[in-house]
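> the sequence and its predicted three-dimensional model are supplied below.
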Amino acid sequence: KYDEVVEVAKQFNWVPGWAIGGVLLGLVFPLQNYNWAGFPAYVAGEVRRVERSAWIGIAGGLIVMGLWYTLLGGSIYALAGRDFHHALAWLFNNAPDKYPLPLPPYPQTYLWILYPELVWLQVVMGVLWFLSNVYLTPPNLLISSRNMFAWAFDRILPTRLTKVNEKGAPVYTVILCAIIGELVMLFVATATYQVMIMNTFIVMMIVLGIAGLTSFIFPFAKKHMYEMFPDQAKIEVAGIPLLSIAGLATAIVAFWGAYSMASAPALGALSTVSLIFNIAILLASIPVYIAAYWYNKAKLGIDLSLLFKEIPPG
């Protein structure tokens, strides 16, 4: 039924080939995968010779991931065929009653149907796809624990979370992240969880877009602070700060990624549950900050609003 899958997909408005609109909507997936390369910045203060290591970790990470996914994607097209893979995905998302398989159109699962005699292929594909997810775990652990550490350092969370061991690792934040992670794992198998987590990417992109806009206007709105930056951070292109150019580009790409995820049904789209969940994530920061502000002001005499009036924070 290999050829039949392609023909049935055509009957339901699938068009072979590619279109720029589809490519732009699909940009959300490389954004999800490649944005991890920038996260070594979260641990820059813990790295020796960071001016060298950051280039290797960030730029090198992007190059390695690009080559990895190119090899992986090219292998799938070579084994299954580009049209077959796209037609299968189209039917799964747009005409599920015509979808021929009992499982989602993931290559690592349907290739065994196409090549049942090639056991080695199944093993290789399974291992490679497994490894492609494993590399996401370390940065996730670093991001969560270091964010909590920063919040505690800024007195938004209890300062006990700033405690580190003899090697400088924030042990308490790692333990707290592990506990929260284990609780969340109880809901992993539910459909509601899948929708909520998929659409959480929208929040990530919105926040990143806001950070991009902030970077865009910062050299102009806070010029006296910008002048305090080291020379390598004040590079200009045609008289425009490189920070502003990078910030604007970041905002455009990030907001487009959020729009793609929210508007394309095949990417999950927004449901009532996921919308409430994501709005709750954004709004939860408000009562947390108010509580921290009140506690520090009333108990310790510290005004949190004054901590970020200068760079670095007081």
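It's in.
> hey, let's count contacts and neighbours off CA atoms from now on
Fine.
> buried stuff in the one helix or strand residue 139 maps to?
Secondary structure assignment for residue 139, by DSSP states H and E: helix 137-153. Buried residues in helix 137-153, counting neighbours by 16 or more other C-alpha atoms under 10 Å, are found at 139, 142-146, 148-153.
> against that first model, consider the following:
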Amino acid sequence: GFVLACTGWWFILWHWVPIYANILNIEVVAPLAAILGLDSVVTFFSEPAGIFTASMIVAVLASILISLGMRTYARIQQICFYGGVVGLAVVFVLLLVNSNSDFISSFNAEAQEVLGAPGNAYQKTLEVGGLEAAGPTSLAIAPTLLLIPMIVFFNLWSNWGATLYGEVRGASDFRKNIYAMGGALIATTLVGAALLALISKTIGWDFYYAANNAYWSGLEGAPVSAWPYPGLLAAFFFDSPILQFILVAILSLWFFGWVGSVFLSSTRVVFATAFDRVLPEWAARTNKNGVPYAALALMLLPSIPISYLYAYTDDFVTYTLDATLVIAITFLGSAIAAAVLPWRRPEIYSASPIARYKILGIPLITASSVLFSVFLIFCLYKWATDDVYGVNNPQSALYMTILYVVAIIIYVVARLVRRAQGMDLKMVHGEIPAE
């Protein structure tokens, strides 16, 4: 359990700082700077120095937000959430009331003005980035199912806050957890599907594919070098750069409300491992606001050299390809532990409200955990064996394996040290704390 949690919620989040920085660059800094005509800013943040700068902005912002305490950060998140919803609603309305011909006209004009694209950029994007692959002529279930592992990269994040549930009011009621987690997944899926439908209707599916292909493949001759951010594309319906700027700025609230999560869950995991005596006691120290500042330092400081390597070393970017895969492995470990809980710790399971629920005599927690485990194993298999998902890189797999080995070494050393101090960590980890 420690090895999976340490790697999947501690080590790996060091590497998510520069990944978050990329989101900051392509969804906030680049579009806002382009609207303002600050081409030098756009260029800077696309270079190694800019990527490292953005990474430090992410790390500092996350540290500040967490140091404010959960209550204050929750208020900030609430403001960002409702503001972001307003921006998203505007995007939905713009895509709903306008047609594809309206978008083509707006895109050709604004891409030339804002992004420096040549005339008729829409058609040229289709020509440069379009794919000639033959698609199925009828309903094809198997290829559609193979899209699921790709979507899981996105859907895993809806329940990323699970490690914080001990600090959420009413978290002891598992039904509220089901509503919160299940509701998050359903809402995210429905909103995502609705946005894709509107993109297909108004922006054009072939164009959106071509624009993304041109960007991620770095195709020569592409009329637009910027990532086709849907928020910016929707903003192009406005002739006014002021309105364009306002819409993209409001949409950026999604990022600023979310940025603290890069360290938030991890600090709680570090705190818990120190509380369980695997890490030294000082790692669990908190200030008067309950902020685990030592755990925060264990996140912030290592993220700096890792961000530097990410920005200035081409190979290191490849090492991070499995950053989400590692988190899926952690989820798999949790699912397996939940499946065997009724037999491994029957007294703890029997005292839980979920013990009342069974399916054909099988504990509900076991049935659901087995199904989820099978699903995750399928996804992990496809990620590891199919090139189309873009993560089956041997270098990244080796790097992630090294992280697991480091976690094992930490645990073994902790076991030996605590044993010398007269403490058996096996007994400590044999119980589930009431918290």
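Yes, it's here. Keep in mind the model is a prediction, meaning the values are calculated, not measured.
> just give the TM-score of the two.
Remark: TM-score between the superposed chains equals 0.79 [TM-score structural alignment, normalised by the length of structure 1]; 310 aligned residues with a C-alpha RMSD of 3.7 Å.
> which neighbouring elements make contact with the helix holding residue 139 of structure 1?
Under the contact criterion of 3 or more C-alpha pairs under 8 Å, 6 or more residues apart in numbering; DSSP states H and E, helix 137-153 of structure 1 touches helix 171-185.
> distance from the helix it packs on to structure 2 after superposition?
Aligned to structure 2 and superposed, helix 171-185 of structure 1 gives a mean residue distance of 2.1 Å (mean C-alpha distance after the TM-score superposition for structure 1).
> tally up the residues packed near residue 9 of structure 1, please.
25 (other C-alpha atoms under 10 Å).
> scratch that, residue 361 of structure 2 is what I was asking about
So residue 361 of structure 2, with other C-alpha under 10 Å, has 8 neighbours.
> what does residue 7 of structure 1 give?
14.
> now it: how far from residue 94 of structure 1?
Distance, residue 7 of structure 1 to residue 94 of structure 1, by C-alpha to C-alpha, to the nearest Å: 14 Å.
> hang on, the earlier thing: so where is the helix holding residue 139 of structure 1 in structure 2?
On structure 2, the counterpart of helix 137-153 of structure 1 by TM-score structural alignment is residues 259-275.
> structure 2: which residue goes with residue 275 of structure 1?
Using TM-score structural alignment, residue 275 of structure 1 pairs with residue 397 in structure 2.
> kindly report the same for residue 200 of structure 1.
In structure 2, residue 200 of structure 1 lands on residue 323 (TM-score structural alignment).
> same check on residue 43 of structure 1?
Residue mapping for residue 43 of structure 1 onto structure 2 gives residue 164, with TM-score structural alignment as the criterion.
> residues contacting its match?
Residue 164 of structure 2 makes contact with 265, 268 under the criterion C-alpha atoms under 8 Å, 6 or more residues apart in numbering.
> did I read that right, it in a strand?
No - with DSSP: H, G, I helix; E, B strand; the rest coil as the criterion, residue 164 of structure 2 is located in helix rather than a strand.
> residue 355 of structure 2: neighbour count?
Number of residues near residue 355 of structure 2 (other C-alpha under 10 Å) recorded here: 15.
> what do you get for residue 310 of structure 1?
Residue 310 of structure 1 has 10 neighbouring residues, counting by other C-alpha under 10 Å.
> do residue 202 of structure 1 as well
25.
> same check on residue 332 of structure 2?
Neighbour count for residue 332 of structure 2, taken as other C-alpha under 10 Å: 22.
> give me the element the counterpart of it in structure 1 is part of.
Alignment note (TM-score structural alignment): residue 332 of structure 2 maps to residue 209 of structure 1. Assigned by DSSP H and E, residue 209 of structure 1 falls within helix 191-221.
> next structured bit after that helix?
In N-to-C order, the element after helix 191-221 of structure 1 by DSSP H and E is helix 223-226.
> by how much does that next one deviate from structure 2 on average?
So helix 223-226 of structure 1 averages 4.4 Å relative to structure 2 (mean C-alpha distance after the TM-score superposition for structure 1).
> buried set for that helix?
Neighbour-count burial for helix 223-226 of structure 1 [16+ other C-alpha under 10 Å]: residue 226.
> list the helices and strands it packs on?
Going by 3+ C-alpha pairs under 8 Å, 6+ apart, helix 223-226 of structure 1 lies up against helix 191-221.
> so what's residue 268 of structure 2 up against?
Residue 268 of structure 2 neighbours (C-alpha under 8 Å, 6+ apart): 163-164, 292, 295.
> ok so, going back, ok, for the match of residue 200 of structure 1, nearest residue in space, not its chain neighbours?
residue 12 (6.3 Å; C-alpha to C-alpha, 6 or more residues apart in numbering).
> onto which residues of structure 1 does the host helix or strand of that neighbour map?
Following DSSP H and E, one finds residue 12 of structure 2 within helix 12-24. On structure 1, no counterpart of helix 12-24 of structure 2 exists by TM-score structural alignment.
> what of stretch 93-100 of structure 2?
Under TM-score structural alignment, there is no match for stretch 93-100 of structure 2 anywhere in structure 1.
> quick revisit: list the residues that contact the match of residue 332 of structure 2.
Residue 209 of structure 1 sits in contact with 250-255, where contact means C-alpha under 8 Å, 6+ apart.
> mind running it again at 6 Å?
251, 254-255 (C-alpha atoms under 6 Å, 6 or more residues apart in numbering).
> structure 2: which residue goes with residue 65 of structure 1?
Match for residue 65 of structure 1 (TM-score structural alignment): residue 188.
> three-state assignment of that match?
Residue 188 of structure 2 is classified as helix under three-state DSSP.
> okay, now residue 421 of structure 2: neighbour count?
9.
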